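**Student:** all I have is the shape, not the residue letters:
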């Protein structure tokens, strides 16, 4: 790096951090998750406004590869924190209602998304038609567990039966959606000359679950009152990065390895350590690295030439995304005799997509499943479906603190109440 690149990088990072923070705070004051403002900050710094003049001035081509590298670290840490907060106990104790709602809220939008892909194929399709259809189905099926948890926390609903059920459904949704995405990446995203590596996925998963996880549990059990020392923190960081590197190398995406390493860390006896890890990683990640990811994502969003045909495609995408998720979740909830308003509230929460959707869309863009034009429209869909959740909830069940379903139901302490850095 020369002096000009270094100066451009540092100034660009300062602008990213401050603008993301300001728009994030503004979004919170307007009753929206901070991620809405931060995504809009990334789009504002991209080529959509002023014909890309801001982009060229602040982020010349010479530093974009550096920004992309920082965004990779940010997403890896984010996925690790999501895995760290994910709790399989919610699935085991959620009963048939959560299972059926999760299944239908995946199957219905997935099917509609695949049908929509057939319609969009001529204008937006990729060379691999099958991968395009499968990816569109997955993109329509996403529910953002961290953003949903944040909304429930803000509305003081995490200990209500509706809140606990929503978290359980979103947790199951996460597992199903990531599994589907991993399958599509494994089938269509690997380099043809190195597809043999995908066969190593199963041994890797078995090693993580049957060897690494028990070893970590023994390590924790032998050290009552374990605290986060600099050495333990360094080993945790190394494990997260190596696990992410392993899944990237075998032909999956690095996000899966980062998530898995967080998910296998022991929960019992590590409460204090987990909180400290999240505090140390989460604050820096949420303040610097994730805003860089939003910028990198925003650099690929160009709505400046959106025409009538593009608006029509966007309308269809929104209709399928919102309608498919809502119809699937609402129908399953009603079939399980959940009251109408609670069913509608649950279906609304399942429509929250947030940062999780952006990560999935970036995977699709990187692997060539979708092009930049469709990516831009899908980012708009992610923002709209996340922004509408709060107002719709207020319309359906009333403002925060006046929800109809306020009786505690179980415990949501392990549901993740994800910190601000985890969005």
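**Tutor:** Structure received. A quick note: this is a predicted structure, and the numbers were derived from the prediction, not measured. Numbers count the residues shown, from 1 in each chain.
**Student:** all contacts plus neighbour counts: C-alpha atoms, from now on.
**Tutor:** Will do.
**Student:** residue 46: what secondary structure?
**Tutor:** coil (DSSP: H, G, I helix; E, B strand; the rest coil).
**Student:** excluding chain neighbours, what is closest to it?
**Tutor:** Nearest residue to residue 46, sequence neighbours excluded (C-alpha to C-alpha, 6 or more residues apart in numbering): residue 299, at 4.4 Å.
**Student:** correct me if wrong: the one you found contacts residue 41.
**Tutor:** No. Look at residue 299 against residue 41 with C-alpha atoms under 8 Å: they stay out of range, at 10.8 Å.
**Student:** okay, the two: which has more neighbours?
**Tutor:** Counted by other C-alpha atoms under 10 Å, residue 299 and residue 41 do not tie: residue 41 has more neighbours, with 25 against 21.
**Student:** how close does that one get to residue 9?
**Tutor:** 17 Å (C-alpha to C-alpha, to the nearest Å).
**Student:** ok, now residue 196?
**Tutor:** Counting by C-alpha to C-alpha, the gap from residue 196 to residue 9 is 39 Å.
**Student:** go on, residue 387?
**Tutor:** On the measure of C-alpha to C-alpha, residue 387 and residue 9 end up 31 Å apart.
**Student:** then residue 312?
**Tutor:** Residue 312 is 38 Å from residue 9, by C-alpha to C-alpha.
**Student:** ok, the two, which is more surrounded?
**Tutor:** Each of residue 312 and residue 9 has its neighbours counted (other C-alpha under 10 Å); residue 9 has more, 21 against 11.
**Student:** quick one: which helix or strand includes the more buried one?
**Tutor:** helix 3-29 (DSSP states H and E).
**Student:** which elements pack onto that helix?
**Tutor:** For helix 3-29, the contact count by 3 or more C-alpha pairs under 8 Å, 6 or more residues apart in numbering; DSSP states H and E identifies helix 34-44, helix 53-58, helix 61-85, helix 290-299 as packing neighbours.
**Student:** use this one as the comparison:
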């Protein structure tokens, strides 16, 4: 619950929203701490309430209610009707801390999802996963090719002077992108995490996201950010994945043997694992 809600809230909170009286320099470490824990409490309570209502009356997974809770707490509702109260609870200087908490939560959750991934299911469903993933990429880009010429005529939607090819790539990537942590939550909540269907969905969603983010990196490069953006995103991602696939098991095998030998995960092994996660 927490990781999805914080990530959603950190995105919907507009850093250019109502003017804040306070600045980052006027906040002490205690102020940041108090606001952070208050924000977490409000986020968790709101997510639990909205999630339960969504499950009961709409038949939706808990995570869908958490996404809605993020919108409720952001500028769309809370900030629109109670701007001063929202600015007091979520002042501008604290949003970077909240964002960091969001990244930690999402990262830890996806790390745990990875521990439930059944590699034998993945290997047996690899061809199916690639087929599903390709369909999830091709169809959005076909839709983008069809829609973009018309969307370019809408004033203010795209930057003036943007080429149709760049706009098409951007639209296709945006449509193809999957809310991967949300997909993983739904699969886990439905009890599909260790099934072949769940593994197939996660594999296809991961591949879709990887391709879409690579396309977005290319689009950013063409927009003037320079080729370094695309090289770092695509080349760096491939190098990291290759390193983990080739050497990951060998590097962490001693930790596994320590746990098997001791019959439990010691604080030393836990510390090394968390440190490796943070470096990743």
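**Tutor:** Structure received. In this text, all values refer to a predicted model and were calculated from it rather than measured experimentally.
**Student:** just to revisit the earlier point, of the helices and strands packed on helix 3-29 of structure 1, which approaches residue 5 of structure 1 most closely?
**Tutor:** Nearest to residue 5 of structure 1, of all these, is helix 61-85, at 6.3 Å by C-alpha to C-alpha.
**Student:** aligned to residue 170 of structure 1, what sits in structure 2?
**Tutor:** Residue 170 of structure 1 maps onto residue 201 in structure 2, with residues paired by TM-score structural alignment.
**Student:** contacts only, for its match.
**Tutor:** Listed by C-alpha atoms under 8 Å, 6 or more residues apart in numbering, the contact partners of residue 201 of structure 2 are residue 129.
**Student:** secondary structure class for it?
**Tutor:** Going by three-state DSSP: residue 201 of structure 2 is helix.
**Student:** ends of stretch 85-98 of structure 2, what's the gap?
**Tutor:** 17 Å.
**Student:** mind listing what's buried along it?
**Tutor:** 86-87, 90-95, 98 (16 or more other C-alpha atoms under 10 Å).
**Student:** count the residues that sit near residue 10 of structure 1.
**Tutor:** Using other C-alpha under 10 Å, residue 10 of structure 1 is surrounded by 11 other residues.
**Student:** let me redo that: residue 213 of structure 1
**Tutor:** Counted with other C-alpha under 10 Å, residues neighbouring residue 213 of structure 1 total 18.
**Student:** quick one: residue 175 of structure 2 and residue 140 touch, right?
**Tutor:** Yes. Residue 175 of structure 2 is within contact range of residue 140, at 5.6 Å (criterion: C-alpha under 8 Å).
**Student:** can you give me the strands in the stretch 51-200 of structure 1?
**Tutor:** Using DSSP state E, counting those that start in this stretch, the stretch 51-200 of structure 1 contains no strands.
**Student:** sorry, back to before: residue 213 of structure 1 is nearest to which of the helices and strands packed on helix 3-29 of structure 1?
**Tutor:** helix 61-85 (13.0 Å).
**Student:** residue 179 of structure 1: what's it in contact with?
**Tutor:** With contacts defined as C-alpha under 8 Å, 6+ apart, residue 179 of structure 1 has no neighbours.
**Student:** that one pairs with which position in structure 2?
**Tutor:** Match for residue 179 of structure 1 (TM-score structural alignment): residue 210.
**Student:** same question for residue 34 of structure 1.
**Tutor:** Using TM-score structural alignment, residue 34 of structure 1 pairs with residue 62 in structure 2.
**Student:** skipping its backbone neighbours, what lies nearest its match in space?
**Tutor:** Here the nearest residue to residue 62 of structure 2 in space, its sequence neighbours aside, is residue 51; by C-alpha to C-alpha, 6+ apart that works out to 4.6 Å.
**Student:** stretch 377-389 of structure 1 maps to which residues in structure 2?
**Tutor:** Under TM-score structural alignment, there's no match for stretch 377-389 of structure 1.
**Student:** check which residues of that stretch are buried.
**Tutor:** Buried-residue list, stretch 377-389 of structure 1, by 16+ other C-alpha under 10 Å: 377-387, 389.
**Student:** same check on stretch 123-138 of structure 1?
**Tutor:** Applying 16+ other C-alpha under 10 Å to stretch 123-138 of structure 1 flags 124-126, 130-138 as buried.
**Student:** give me the subset of those that lies in helices.
**Tutor:** Counting by DSSP state H, the part of the buried residues of stretch 123-138 of structure 1 found in helices is 124, 130-138.
**Student:** tell me the one of those residues nearest residue 5 of structure 1?
**Tutor:** Closest to residue 5 of structure 1, out of all of these and judged by C-alpha to C-alpha, is residue 124, at 35.4 Å.
**Student:** next SSE after the helix or strand residue 244 of structure 1 falls within?
**Tutor:** Per DSSP H and E, residue 244 of structure 1 falls inside helix 230-250. Next helix or strand after helix 230-250 of structure 1 toward the C-terminus (DSSP H and E): helix 254-264.
**Student:** now do that next one: distance to the chain's middle.
**Tutor:** Its chain's C-alpha centre and that of helix 254-264 of structure 1 lie 13 Å apart, by C-alpha atoms, centre = their mean, to the nearest Å.
**Student:** give the buried residues for it.
**Tutor:** 254-264.
**Student:** how close does residue 142 of structure 2 get to residue 4 of structure 2?
**Tutor:** 30 Å.
**Student:** and these two? Which one has more around it.
**Tutor:** residue 4 (23 against 12).
**Student:** what's the helix or strand for the residue positioned nearest the centre of structure 1?
**Tutor:** The centroid of structure 1 falls nearest to residue 356 when counting by C-alpha atoms, centre = their mean (1.4 Å). According to DSSP H and E, residue 356 of structure 1 maps onto helix 354-366.
**Student:** what stretch of structure 2 does that helix fall on?
**Tutor:** Going by TM-score structural alignment, helix 354-366 of structure 1 lines up with nothing in structure 2.
**Student:** residues of the helix or strand harbouring residue 318 of structure 1 that come out buried?
**Tutor:** Taking DSSP H and E as the criterion, residue 318 of structure 1 maps to helix 308-335. By neighbour count with 16+ other C-alpha under 10 Å, helix 308-335 of structure 1 contains the buried residues 310, 313-314, 317-318, 320-334.
**Student:** which stretch of structure 2 lines up against it?
**Tutor:** Counting by TM-score structural alignment, helix 308-335 of structure 1 sits on no residues of structure 2.
**Student:** quick one: name whatever helix or strand follows that helix.
**Tutor:** Following helix 308-335 of structure 1 in sequence, per DSSP H and E, is helix 340-350.
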